[in-house]
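[1] build me a structure from this.
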Amino acid sequence: MTLATPLPPLVIATRESRLALWQAEHVKALLQAQGHQVQLLGMTTKGDQILDRTLSKVGGKGLFVKELEVALEEGSAHIAVHSLKDVPMDMPDGFALACVMEREDPRDAFVSPRYADLDALPQGAVVGTSSLRRQVLLQALRPDLKIEPLRGNLDTRLRKLDEGQYDAIVLAAAGLKRLGMTDRIRSIFEPTAMLPAAGQGALGIEIRTDRQDLAQALAPLVHLPTWLRVAAERAVSRGMGGSCSVPLAAHAVLDAGLMRLDAAWGDPEGILPLVQVQQTAPVSTLEQAEALGTDVARRLQAGGAKVCSNA
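    All right, here's what the predicted structure looks like:
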């Protein structure tokens, strides 16, 4: 393996949750294997601090990345590692997504100390989730369930479940697997039942646009098939105003140059029916992936899905 030309020591800005630190350490190890010196800068974001309200009521996905972007702007850090599902669809001026890494399992996990899967829950059981997407999809599957907000990092959510505040909770399978907590997963939701969030399970690395040297250093970490898939998914979300919290799911599968993109939109008030779209197209470039996602967003709107009013 040819090592990259080492840059001055690199600083990774990261949230301080156990999962975020795992992700940053993972990127650090890969960059060190390329011959770079790397250190971490742990930070607390507003999304980590506000735990008594749902994200949709306090500003949406950007709450988890703003402080990291300030560190990049000020030069105290050079790159920021994000869970892509937490990254707004449109980056601020001067910032760019420079790398998307190979995806972990994008599906959702059912976690419960007492029940094996969603079907096993008794009528009126309490299920915790912080996601509007999961809320509307759970309500479509089991209208009888009581869906309650669940905020906090992964360990906090599991503690609240173990304390008996919920009968079950729904989490991203990727986070549990990355932290070696696969034993907490009672069952996995297949995408046909619970369509994942755009970018779920994938890591993205953000830089300032004027740092093309960093883009070159990160190039060996890029996994193009994952980037194509999440580019299509994020284009659906962008077309639906997805930088605010939208009850939207999007999941792409790429096989031999052909991409199938599934998307769903639900009404958080439970009045309008679930809108679902599937579309297939040849995809080999980011532009083609984004065009497919944009088409799917238009079809969702044609089917009755509502664009986020804050877009």
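[2] going forward, measure contacts and count neighbours with C-alpha atoms only.
    OK.
[3] helix, strand, or coil at Pro225?
    helix (DSSP: H, G, I helix; E, B strand; the rest coil).
[4] tell me the spacing between the spatially closest residue to it that is not a sequence neighbour and Ser56.
    Spatial nearest neighbour of Pro225, excluding adjacent residues (Cα to Cα, 6 or more residues apart in numbering): Leu254 at 7.2 Å. Leu254 is 31 Å from Ser56, where distance means Cα to Cα, to the nearest Å.
[5] of the two, who's got more company?
    Each of Leu254 and Ser56 has its neighbours counted (other Cα atoms under 10 Å); Leu254 has more, 18 against 15.
[6] doesn't that one lie inside a strand?
    Yes: counting by three-state DSSP, Leu254 is part of a strand.
[7] list the contacts of it.
    225, 229, 260 (Cα atoms under 8 Å, 6 or more residues apart in numbering).
[8] helix or strand for the second one, which one?
    When secondary structure is defined using DSSP states H and E, the element that contains Arg229 is helix 224-239.
[9] show me which residues of that helix are buried.
    Counting neighbours by 16 or more other Cα atoms under 10 Å, one finds that the buried residues in helix 224-239 are 224-239.
[10] check which helices and strands that helix is in contact with.
    strand 95-100, strand 248-255, strand 258-265, helix 286-302 (3 or more Cα pairs under 8 Å, 6 or more residues apart in numbering; DSSP states H and E).
[11] next, the angle from the last one to helix 224-239.
    Between the direction of helix 286-302 and that of helix 224-239, the angle (axes from the mean of the first three to the mean of the last three Cα atoms, to 10 degrees) works out to 40 degrees.
[12] helix 286-302 to strand 258-265, inter-axis angle?
    Going by the same axes, to 10 degrees, helix 286-302 makes 30 degrees with strand 258-265.
[13] to compare against the first, here's another:
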Amino acid sequence: MVQSPFLRIGTRGSALALAQAHQVRALLAAAHAVGEEEIDIEIIRTSGDMIQDRPLSEAGGKGLFTKEIEEALLRGGIDLAVHSSKDMPTVLPAGLGLTAFLAREDVRDAFIGHAVARLADLPGAAVVGSASLRRQAQIRRERPDLETVLFRGNVPTRLDKVRRGEVAGTLLAMAGLKRLGLADRATEIIAADRFLPAVGQGAIGIETRLDDTRTRDLIAPLNDQDTETALRVERAFLKVLDGSCRTPIAGLARIEAGRILFDGEILRPDGSESFRVVRTGGLAEAESLGHDAGIELKARAPADVLVHV
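    Got it, this is the predicted structure:
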């Protein structure tokens, strides 16, 4: 008689997605004294993985990395899904929720250069590849003399393209490089106050069916409260702005001494202007703090900037 798995994890099939799923599996196995082999990992190919020839903003946005996984979750084919939180839309399908977050990794961006180590050292008109409109706008703000181009593919693929000199450099999340054991490929780590990261960057989110109390109870020991609070702030901020892959938006909440410190930013896609908001508040104010910060930026930014939001 075949024994049912203890839990079934759904994930994308990229090297980074699998590293994150294996991390969650190891933590679950340790928390519940079961063998890792008793927890299945189901690889699900998403629309976002299949579209490589154009920006995802032209094909439907962030939800393309989650749609098929969430469909499997809703029909009961898996018990939980492991995501990079920055890939998650602010509105999830009815009946699903982000119900746990692992302790957050490094939130910073890393520059990986081909012939130079730092973004500032690139010669004028050098080409920098990025799939992120936020990073493209931040690069253009700092170095308007550079050219930015669409740069799709998983982390190893992008690193290989830089190594071959197809572009002069790229920016990637330091968290992803660390999880893949590739942190040494970063030639410059960029401070978060210089390039404010994407909402959710560095945080692994676990999505479940809201009515699946068994799974929710099993993943509860993995939840990091500070990360959950920070993500509630950031996602509330993003939701007000109706942010999608079309929108250069950045936001970072930190928890220090029992207080929330939040920085949010919206940029013109060409980097010529940016608008920033700072908020502090108590832990109980997480969602209202993020919401209010979004409202302020929406009021301050010129109407033609908000066309992109």
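[14] quick check: TM-score for this pair?
    Between these two chains, after superposing, the TM-score reads 0.93 (TM-score structural alignment, normalised by the length of structure 2); 301 aligned residues with a Cα RMSD of 1.7 Å.
[15] so how far is the helix ranked longest in structure 2 off the chain centroid?
    Longest helix of structure 2, by residue count under DSSP state H: helix 15-32. Chain-centre distance of helix 15-32 of structure 2: 17 Å, with Cα atoms, centre = their mean, to the nearest Å.
[16] repeat for stretch 170-190 of structure 1
    With Cα atoms, centre = their mean, you get 14 Å for stretch 170-190 of structure 1.
[17] follow-up on the earlier one: between strand 95-100 and the helix holding Arg229 of structure 1, find me the angle.
    Interaxial angle of helix 224-239 of structure 1 relative to strand 95-100 (the same axes, to 10 degrees): 140 degrees.
[18] what angle do strand 248-255 and helix 224-239 of structure 1 make with each other?
    Using the same axes, to 10 degrees: helix 224-239 of structure 1 against strand 248-255 is 150 degrees.
[19] with structure 2 overlaid, report how far helix 224-239 of structure 1 is off on average.
    On superposition with structure 2, the mean distance recorded for helix 224-239 of structure 1 (mean Cα distance after the TM-score superposition for structure 1) is 0.9 Å.
[20] list the contacts of that helix.
    Residues contacting helix 224-239 of structure 1 (Cα under 8 Å, 6+ apart): 89-90, 100-103, 198-199, 202, 243, 248, 250-254, 259, 261, 263, 283-286, 289-298, 307.
[21] hmm, back to that, as TSV, the helices and strands packed on helix 224-239 of structure 1 with distance to Lys28 of structure 1 would be great.
    Formatted as TSV, those follow (distance: least, Cα to Cα, whole Å):
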stretch	distance to Lys28 of structure 1
strand 95-100	14
strand 248-255	28
strand 258-265	31
helix 286-302	26
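[22] for these, which one sits closest to Pro220 of structure 1?
    strand 95-100 (9.1 Å; Cα to Cα).
[23] helices and strands around the closest one, which ones?
    Packed against strand 95-100 of structure 1, as judged by 3+ Cα pairs under 8 Å, 6+ apart, are the following elements: strand 203-208, helix 212-218, helix 224-239.
[24] could you rerun that using 6 Å?
    Contact partners of strand 95-100 of structure 1 among helices and strands, from 3 or more Cα pairs under 6 Å, 6 or more residues apart in numbering; DSSP states H and E: strand 203-208.
[25] what helices and strands are in contact with the strand it packs on?
    Going by 3+ Cα pairs under 6 Å, 6+ apart, strand 203-208 of structure 1 lies up against strand 79-83, strand 95-100.
[26] would JSON lines of the ones you listed with distance to Gln32 of structure 1 and mean neighbour count be doable?
    Output for those, formatted as JSON lines (distance: least, Cα to Cα, whole Å; neighbours: other Cα atoms under 10 Å):
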{"stretch": "strand 79-83", "distance to Gln32 of structure 1": "14", "mean neighbour count": "25"}
{"stretch": "strand 95-100", "distance to Gln32 of structure 1": "16", "mean neighbour count": "21"}
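[27] adding distance to Ala71 of structure 1, write these out as CSV.
    Formatted as CSV, these follow (distance: least, Cα to Cα, whole Å):
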stretch, distance to Ala71 of structure 1
strand 79-83, 9
strand 95-100, 12
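[28] for Glu269 of structure 1, find the nearest of the ones you listed.
    Within those, the stretch nearest Glu269 of structure 1 is strand 79-83; the backing value is 27.6 Å (Cα to Cα).
[29] could you list the residues in contact with that closest one?
    Strand 79-83 of structure 1 is contacted by residues 12-13, 203-207 when judged by Cα atoms under 6 Å, 6 or more residues apart in numbering.
[30] quick one: that strand to helix 18-33, angle?
    Strand 79-83 of structure 1 and helix 18-33 meet at an angle of 130 degrees, taking the same axes, to 10 degrees as the criterion.
[31] report the aligned residue range of structure 2 for strand 79-83 of structure 1.
    Under TM-score structural alignment, the counterpart of strand 79-83 of structure 1 in structure 2 spans residues 80-84.
[32] what about that stretch, distance to the chain center?
    On Cα atoms, centre = their mean, the centre of stretch 80-84 of structure 2 falls 11 Å from the chain's centre.
[33] re earlier: and which of the contacts of strand 79-83 of structure 1 is nearest Gln39 of structure 1?
    Distance to Gln39 of structure 1 across those (Cα to Cα) is lowest for Ile12, with 6.3 Å.
[34] I figured the closest one hits Val38, correct?
    No: Ile12 of structure 1 is beyond contact range of Val38, at 7.3 Å (criterion: Cα atoms under 6 Å).
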